[in-house]
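Predicted structure and sequence below. I'll ask about it afterward.
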Amino acid sequence: MSRNISLLSGKKDDKNSLFGKISVSPNDTSDAQLAGEYNLGVSTIHSTKSFYDFLNEDFKNKKAYVCTGSACMCRGTQEDVTQKLKNKLGEDSVGEMICLGRCYENSAFYYDGENYSGDDINQLDNILAGKHKSLPYTMKSYSETSFLVENEVFSSFEDFKELLQNCFETDKDELINTLKDSGLRGRGGAGFPTGMKWEFCKAQEAKAKYVVCNADEGDPGAYSDRYLLEEQALKVLFGMVVCGYIIGSKQGFMYIRGEYPESIDITNEALAKLRELGLLGENILGSGFDFDMNVVEGQGAYICGEETALIASIEGRRAEVDVRPPFPVVEGLYKKPTVVNNVESLAAVAAILKNGSKSYKSIGNGRSLGTKLISLDGFFNNPGLYEVDLGTSLEFIIDEIGGGFNADIKAIQIGGPLGGIVPVDKLKSLKLDFEVFAEAGFLLGHASFVCIPKSFSAVEYAKHLFAFTAHESCGKCFPCRLGSTRGKEMLGSAIDNNQKFSEELIYDLLETMEVGSLCALGGGLPLAIKNLLEHCSDEFKPLMEK
C-alpha cells in the first residue's frame, strides 16, 4: 500500500509535496478533495494527519509552546516559563514543543511564528505587542581554515553564481572525485562518504532523480543546522544545486523542522532571490541544466530525521521507517533514485569545491576529516555555536572555547538523545573524532553538548530518554515502540513508587531494542542508557532488586 501512495504522489505532482498540501488542508471536505486529486482514499489523508503532533487540533489551539528539550529540562528553567505564559495567555493556552534550538540560554518558548529564550520570558508585553526581538548568540570558528562559519570564501549570490559556473565547466566525475578525495562524510550521524553517495546515485538509470536536504534537526541540544539555514543558507542551497547537477536531478526538497520558523522564512527568501537571479529554474546560466527546489515544513515528528521516514513524509505517508535495502540512492523519493544529505554535509561542499580537497582533508585524522560544528548549552560559561577541527581535544573545547562550566556537572550527553553520555572524569581524555568516540563506547553524532548537572538524577534522565523515544517512535517495529514504553514505565515505577526493577531485565530490554529495532531511534537509545547504568551505577543500584 505504501508503495502505491509513493507512486501516486509522484505521478500527480513531483514538485510540490503532498505532505505540504495535507498540512494546510483545513477540514474533512478539503481532505476528501485532496484524496480525490491523488486517487487516494480519504482514510490515507486522515491517517497521515493523525501521525504528526502539530496537526493535532488540540495542539493547534494553543497560543504558545514551551520547549521540553533535554538542555532546557536539565537547566530547570521551563516550569517558570510555563507559568508566566499561562498567567499571561490563559491556563489552557500553552502547549509543548521538543527543542527550539535555543539551548545556549534555555528558557525557550515559541509564540506567533517566532522562538524566544533567555530573558525574553520577562518581555512578554513587548513580545505580544510585536516590539521585541531576541539577542544574537555566539557564532565563531576556531579552525584555521573555516568551511562553515565564514563569510569570505563563499557568502554572496555572486559567489554562488561564480562557483556554479565553474562547476558547469568541470567534468562531473572530477567534481565527485574532489568530494571523495576530501573525505567529507555525512554529518547527520551515519557518516557515509558524501562523494560516494552522489556517485552511486549518478550511476543509476532513471527518468527522474531527486535531491533531499534533511534539515529536520530534532536532536535536543543541537542547533548547528539552524545556524546554517539562518546565517549560511547559500552554502546549503549551493550544495543542493550542484548535487542535482552531478546526479542528473531536476527537483530538490528542503525538509525543515517546523520548530525553526525563522529558518523556513530565511530559506524561502533565499530561494526566491536565486530564482530571480536565474540561479534556479530552467536553463541555469545557459547550461541547459534545469533545477528547482521547495521547502517542506515538518510538523513535529523527530523520526523524520531518519531518511526513509523523511521520504515517506514528503510523499504524504505516515512517517514510518522503511526496511533497507534498497537504499534511497537506488529507490528513494517517489521510488526514484534520491540523494538525502544532512545540512552540514551540504554546506561544506562549496568551500571544498572552491579551495580544493586538500584544504579539507588536511584537517583531522584517519576517517574523521575536516571541520565540525559543535553546540554548547547554557551550562558553559561561553555557550554558543562553534566550528572546530575534527581531532580537537574535548579539554580544549570545554576549557578554552566553552570557558568551563558555570555549575557542577556529572556528565554530558554528546550527539543528541541517541548519543553517548560521557561522565565528567572521562571528558578530557577524548578528542572530537567519530572513531575515537566509538572506540570509547560513546557516539559523536551531531556534536551537541547537553550538560547533566550533579543535582539532576541520572535515573530521571534515563526515564526522560525512554519517554522521548516512546513519544517519537513511528510505531512500526515492536522493539522500539514497546521497549521504550516498558523502559519508561519501569523507571517511572521505581522513582514514584519505589518498585524495584531487575538489572537483568533492563539489560535484556536494551538488547532487544538494540538488535531488533528497524532504525537508530530504538537501536541507538540503549547506548545512552547503558552509559548511565555503568557510570552512574550508585544512583541506579538502590532501585534494583538485590
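Looks like it came in fine.

contacts, neighbours, all on C-alpha from now
Noted.

hey, where'd the strands end up in the stretch 401-546 of the chain?
409-414, 420-423, 448-453 (DSSP state E, counting those that start in this stretch).

and residue 96, which of those strands is closest to it?
The minimum distance between residue 96 and these falls on strand 448-453, with 19.5 Å, by Cα to Cα.

hmm, who's touching that closest one?
Applying Cα atoms under 8 Å, 6 or more residues apart in numbering, the external contacts of strand 448-453 come out as 70-71, 74, 221-223, 374-377, 379, 407-416.

tell me the contacts of the residue nearest the centre of the chain?
Central residue of the chain (Cα atoms, centre = their mean): residue 217, 1.7 Å from the mean position. Taking Cα under 8 Å, 6+ apart as the criterion, residue 217 is in contact with 223, 225, 226, 256, 257, 305.

so what's the third one closest to, chain neighbours aside?
Ranked by Cα to Cα, 6 or more residues apart in numbering and with sequence neighbours excluded, the top spatial neighbour of residue 226 is residue 263, at 6.3 Å.

Isn't that neighbour up against residue 229?
Yes: contact between residue 263 and residue 229 holds when scored by Cα atoms under 8 Å: they sit 5.5 Å apart.

What helices and strands are in contact with the longest helix along the chain?
With secondary structure taken from DSSP state H, the chain has its longest helix at helix 478-497. On a contact count with 3 or more Cα pairs under 8 Å, 6 or more residues apart in numbering; DSSP states H and E, helix 478-497 meets helix 458-472, helix 503-516, helix 520-535.

Check it against this one:
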Amino acid sequence: MSDNLSELLGRKGIQENLFDKMGKLAVPDGSPSDEALAQLAEEFLIGKANTFGTATFYDFLKPENKGKKVYVCNGTACVCAGTQEKVIEKLTNTFSKEEIGHMTCLGRCHENAAFHYDGKNYSGDAINQLNNIVEGSEKINKDAYRVAATGPAILTRDFTNITAYYQPFLDALKKDSAAVLEEIKTSNLRGRGGAGFPMGMKLEFCRKVENKVKFIICNADEGDPGAYSDRYLLEQQPHAVLFGMLISGYATHAAYGIVYIRAEYPESVAIVQQAIDQLRAHGLIGENIGVSGFNFDFKIIQAQGSYICGEETALINSIEGQRPEVRVRPPYPAQKGLFNKPTVVNNVETLAALHFIITEGGQAWKNIGTERSSGTKLVCLDSFFNNPGMYEVEMGTPLSVVVNELGGGFKAPVKALQIGGPLGGLVPVEKIKDLTVDFESFSKQGFLLGHASVVSVPEDYPIMKFIEHLFDFASYESCGKCFPCRLGTKRGQELSEKALTSEYKIDRALFNDLLTTLEEGSLCAHGGGIPLPVRNALQYFDDELKQYFN
C-alpha cells in the first residue's frame, strides 16, 4: 500500500470519488473506455497504470464485461439446487452466449434460478416470463420470503416513522459521546460479518486516535452465497443501518459515513439512497445535527463485483479507487484506514443492532443470548427447506430448532449444510443436533458461524465436486496479493478437477500440505479460511472421497 497514493486519492474528498466515477463511466458499455481511464488518472494526479489496474480487477469494470446484457447467478446455493443450467438454456433463446455473464450471489437463495437483467434481479419462476422482462415489466423482479423471529423481534421489528425512530439518536446527542460508547461496550455486541470481534472495542480504538477526519464504513458487500440478511436490512430496514452509522460516528467523532453496497444488490442502492434523502429532509444529517455540534453525512459507493471486498482492508482500497488487495496489518483501519484516516468498518447487521442498544440500553442486549455471544442473530435458509426464509433467533438457539422447526425440515434429502459462506464449515446433518447458534458452539465443534447463511448440499451432489467448486470460487475471487492464496487455491481447484475427470489420485500428504500452507501463509481469511470446509469434508465424508485419494 502506498501512503502517498492514498493521500492523492483522498485529495478531493469522498464526494468526488475515483471508484464511484469509474462505476458510472462503465454503465453505458459495461466497462470504462481507455480514454476515460486516462482522463481520470490525470484528474486524480495518479498514473494511468493505477486506473487501468483497478478497472481490470472487477467483474463489472473489466474490458471482458463489454457487451454483457444478462448475468446468471453462480452462487453455491443456486449451483447445489441445480437450477442454473436451465436458466442459461432459456436465456440463450434471447441472448447470444457472448451477452451472458455471471454474478455471485444475487441473494435469491430462497428460490434460486436467479439472474440479473437491466439493473434488476430475478429468480424463481421469472425465467419463464423472460419475454415480459425484456419488454420492461416492472413487477416480475419482486421476491418474497418468510421473515420471522422466535424470541424478541429486534432486527425484524416493524419500522415506525422517522420522528419516533430517530428520537433515541437525538437523545444520545445530548449525552457525552463516551457514555454512548460505554453502552455499546456493555452490550458485548460482536461483529456479525463473520469474525465476531467486539464492536465497542473497534469504536474505542478509533475514538482514541486524534484526527480531524474519520470515517464510518458500512460493509454491505454481502458476498457469501446463501446469505441475504444484509439485503433484507438494506431493503426493508434501511433506517436501522443508517441509525447505527450515525451513533458510530458520534461515538468516534467521525463525520463521514460510507455505505459500500455490492453491485449484485441494485435495488438496495436505490432504497438506501431514498432513506438518506428522508434523513436530510428531516434535518437528521448534515451540519450541527439537533443543535448538538455533531456533523455527519453519507455517501453510497456501489461495488463492482468482487468477493474479496468483503474483507475490510480490501474494501478500503476499493473505495479509494485502488485494486482491492488486502493490506498488511498493523496498522489497523481504526488507526490508519481510508485515505490514511482512522476508519471503522462494520457489517450491516452489526450496525442495525445499535438502535435497540441505544434505545433499551447495552445491558438489555447483553441479557439476550449467551454469556459470550449476546443478542440475536439473523439466519438465512435456502430453497431446500420447506420454509425457506430469514429468521431472527436468540444466540444459543439449538441449530436443530432452526432446521426442523423454523425451516420445517428439508424438501429433499440433504447430507450437509455449509454455514457461514464459502469459508464456513461444512456441517454433516448428523452434527446438527450438537450445535447451537453462537460463535463458541461452532468453533468448539470445528465449524464457523460466520454470517449464518445456510446452504444445503443434497445427497446426490458429490462432495468432491463441492470441494472443486469451493476452490474454483476462492481462486477466482482471490485478490492475488499473497502467493499462498493466489497459487494455493488454483492448485486445489486443479487437483480436484483432475481427480473428478480422470483416474488421477490425489496424494493425501500433498493435499494436507496445501491446506496447511493456505491456513498459515495467507494474508487474510480468504485463503486462510477456505481449508476449513475442505477439512470438514475430508473428516466427515471420507467414505465418499477416498476413491479420489491415495
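Yes, it's here. Bear in mind the structure is a predicted one, so any value in this text is a computation, not a measurement.

Now list the buried members of the contacts of strand 448-453 of structure 1.
Taking 16 or more other Cα atoms under 10 Å as the criterion, what is buried in those is 70-71, 74, 221-223, 374-377, 379, 409-416.

What residue in structure 2 is paired with residue 88 of structure 1?
Matched to structure 2 by TM-score structural alignment, residue 88 of structure 1 sits across from residue 94.

Same question for residue 297 of structure 1.
Aligned partner of residue 297 of structure 1 by TM-score structural alignment: residue 302.

Test my guess that that match contacts residue 261.
Yes: when contacts are counted by Cα under 8 Å, residue 302 of structure 2 is listed as touching residue 261 (5.1 Å).

shared neighbours, the two?
Common neighbours of residue 302 of structure 2 and residue 261 (Cα under 8 Å, 6+ apart) are residue 269.

Identify the residues contacting the equivalent of residue 422 of structure 1 over in structure 2.
Taking TM-score structural alignment, the alignment pairs residue 422 of structure 1 with residue 427 from structure 2. Residues in contact with residue 427 of structure 2 (Cα under 8 Å, 6+ apart) are 416, 417, 418, 419, 447, 536.

What number of neighbouring residues does the match of residue 88 of structure 1 come out with?
12 (other Cα atoms under 10 Å).

Give me the three-state assignment for it.
Here residue 94 of structure 2 is recorded as coil under DSSP: H, G, I helix; E, B strand; the rest coil.

would you list every one of the helices in the stretch 201-350 of structure 1?
224-231, 233-247, 261-276, 307-314, 343-355 (DSSP state H, counting those that start in this stretch).

Deepest in the core, which of these is it.
helix 307-314 (a mean of 26; mean count of other Cα atoms under 10 Å).

okay, it sits on what stretch of structure 2?
Going by TM-score structural alignment: helix 307-314 of structure 1 matches residues 312-319.

Same question for stretch 251-268 of structure 1.
Residue span in structure 2 matched to stretch 251-268 of structure 1, by TM-score structural alignment: 256-273.

How far does that stretch sit from its chain's centre?
12 Å (Cα atoms, centre = their mean, to the nearest Å).

Span of that stretch from start to end?
15 Å (Cα to Cα, to the nearest Å).

what sits up against that stretch?
103-107, 119-121, 214-223, 231, 234-235, 238, 245-246, 249, 296-305.

can you do 6 Å?
Stretch 256-273 of structure 2 has contacts (Cα atoms under 6 Å, 6 or more residues apart in numbering) with 106, 215-221, 234-235, 238, 296-305.

next one: stretch 182-198 of structure 1
176, 179, 180, 342, 345, 357, 360, 361, 445.

With distance to residue 65 of structure 1 as extra columns, can I get those in JSON lines?
Below are the contacts of stretch 182-198 of structure 1 laid out as JSON lines (distance: Cα to Cα, whole Å):
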{"residue": "176", "distance to residue 65 of structure 1": "44"}
{"residue": "179", "distance to residue 65 of structure 1": "41"}
{"residue": "180", "distance to residue 65 of structure 1": "43"}
{"residue": "342", "distance to residue 65 of structure 1": "27"}
{"residue": "345", "distance to residue 65 of structure 1": "30"}
{"residue": "357", "distance to residue 65 of structure 1": "44"}
{"residue": "360", "distance to residue 65 of structure 1": "41"}
{"residue": "361", "distance to residue 65 of structure 1": "43"}
{"residue": "445", "distance to residue 65 of structure 1": "27"}
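
Just give me the closest of those to residue 395 of structure 1.
residue 445 (18.4 Å).

Tell me how many other residues crowd the aligned residue in structure 2 for the closest one.
Counting by TM-score structural alignment, residue 445 of structure 1 corresponds to residue 450 in structure 2. Neighbourhood size, residue 450 of structure 2 [other Cα under 10 Å]: 22.

give the contact list for residue 450 of structure 2.
Counting by Cα under 6 Å, 6+ apart, residue 450 of structure 2 has contacts 194, 420.
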